[in-house]
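In: Below is the sequence, then the predicted model.
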Amino acid sequence: MAKLTLGFGVLLIILSLIGYIGTGSTHPTALIPGGLGILFIFFGVMANSESLKKRMLWMHISVTLALLGFLSMIPALVDLVRLVRGVYFPYPAAVEEKSVMGLLCLLYVLVCVRSFINARRARVS
């Protein structure tokens, strides 16, 4: 799971760079997903430990942050549906980037929760 966290962090950094360059490098807020990506790379490095307790701690911290990231992007997902239906937004690239970030966070949470359940089942049996 630590490698997944590292990969997720890299994806967020790539997303932020695409958003920043795609907007003509004029909107520094497009780099916000990159900040989250750096945190996930840190969490992935910390979770790459021999200690089960440390690994569990850092993975639970990362999935909690990803859940908060998804929950905070729900309005952007609603705006994406509105954008597809033809509603005008002054910065459609921002709506798209936030929506991708929200979907990536949701995917990460789902994969981590599935892994946590499988790990618990493996410990019990």
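Out: Nice, I can see it. Residues are numbered from 1 along each chain as shown.

In: CA atoms for contacts and neighbours, from now on please.
Out: OK.

In: Just the buried residues of stretch 55-62, please?
Out: Judged by neighbour count (16 or more other Cα atoms under 10 Å), stretch 55-62 contains these buried residues: 55, 58-60, 62.

In: TSV for these, including distance to Leu83 and secondary structure?
Out: Converted to TSV, the buried residues of stretch 55-62 look like this (distance: Cα to Cα, whole Å; DSSP: H, G, I helix; E, B strand; the rest coil):
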residue	distance to Leu83	secondary structure
Arg55	40	helix
Trp58	36	helix
Met59	34	helix
His60	34	helix
Ser62	30	helix
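
In: Pasting the second one now:
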Amino acid sequence: MARISLIFGSLLIALGVVAFLLAGATAKSITALIPAFIGLILLLLSAIARKSQAANKHAMHVAALLGLIGTLGGFGMGIPKLIKYLGGDESIVLRAPVVQITMGILCAMFLVMCVRSFIAARRARLAA
């Protein structure tokens, strides 16, 4: 899971940086970097998991929790904004809900992989 955390962390960092750079000069906000902050934490947790076998389980459980938070936050913020945009609200810039929903999708994929890995590890431990 440490390698998967590295991959998804890198994807989230790229998403956040692209979102920040695509925002107009007057619209640049630190909130556009939220996916990048989550990705950076995933990279740190991946490094901890790779460095210490004893900390691997704990680091990956924290990473899964971060994936859950990213999923809920991405979908929870992006879907209502997208609905408002599709309803004709001109104050919503389409880029924001697209980035938020993309973050939600990436985090959901990561979370599913974490849960599958945890189940496989438990089964392997019980079989041994």
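Out: Ah, there it is. Because the structure is a prediction, the values reported are computed rather than measured.

In: Give me the TM-score for these two chains.
Out: TM-score for the superposed pair, counting by TM-score structural alignment, normalised by the length of the first structure: 0.87. Supporting figures: 124 aligned residues with a Cα RMSD of 1.9 Å.

In: Determine which two of the buried residues of stretch 55-62 of the first structure are furthest apart.
Out: The span of the buried residues of stretch 55-62 of the first structure, defined through Cα to Cα, is set by Arg55 and Ser62 at 10.7 Å.

In: circling back to that earlier point, pick the one among the buried residues of stretch 55-62 of the first structure closest to Cys105 of the first structure.
Out: Ser62 (10.2 Å).

In: Is that closest one in contact with Ile41, as I believe?
Out: No. Counting by Cα atoms under 8 Å, Ser62 of the first structure stays clear of Ile41, with 9.7 Å between them.

In: And Ala55 of the second structure, how close does it get to Ala47 of the second structure?
Out: Computed as Cα to Cα, to the nearest Å, the Ala55 of the second structure to Ala47 of the second structure distance reads 10 Å.

In: which of those two has more neighbours?
Out: Taking Ala55 of the second structure and Ala47 together and counting by other Cα atoms under 10 Å, Ala47 has the greater number of neighbours (17 against 13).

In: max-length helix in the first structure?
Out: Longest helix of the first structure, by residue count under DSSP state H: helix 92-124.

In: Phe8 of the second structure: neighbouring residues, count only.
Out: Neighbours of Phe8 of the second structure under the rule other Cα under 10 Å: 21.

In: now Ala127 of the second structure
Out: The local packing of Ala127 of the second structure (other Cα under 10 Å) involves 7 other residues.

In: got it, and Met1 of the first structure?
Out: If you count neighbours by other Cα under 10 Å, Met1 of the first structure ends up with 16.

In: Also Arg123 of the second structure?
Out: Look at Arg123 of the second structure: counted by other Cα under 10 Å, it has 11 neighbours.

In: Could you find the counterpart of it in the first structure?
Out: Arg123 of the second structure maps onto Arg121 in the first structure, with residues paired by TM-score structural alignment.

In: could you list every residue that touches that match?
Out: Listed by Cα atoms under 8 Å, 6 or more residues apart in numbering, Arg121 of the first structure has no contact partners.

In: who touches the residue most central in space within the second structure in this structure?
Out: Among the residues of the second structure, the one closest to the centroid is Cys107, at 3.8 Å (Cα atoms, centre = their mean). Under the criterion of Cα under 8 Å, 6+ apart, the contact list for Cys107 of the second structure reads 8, 67-68, 70-71.

In: Thanks a lot, see you next time.
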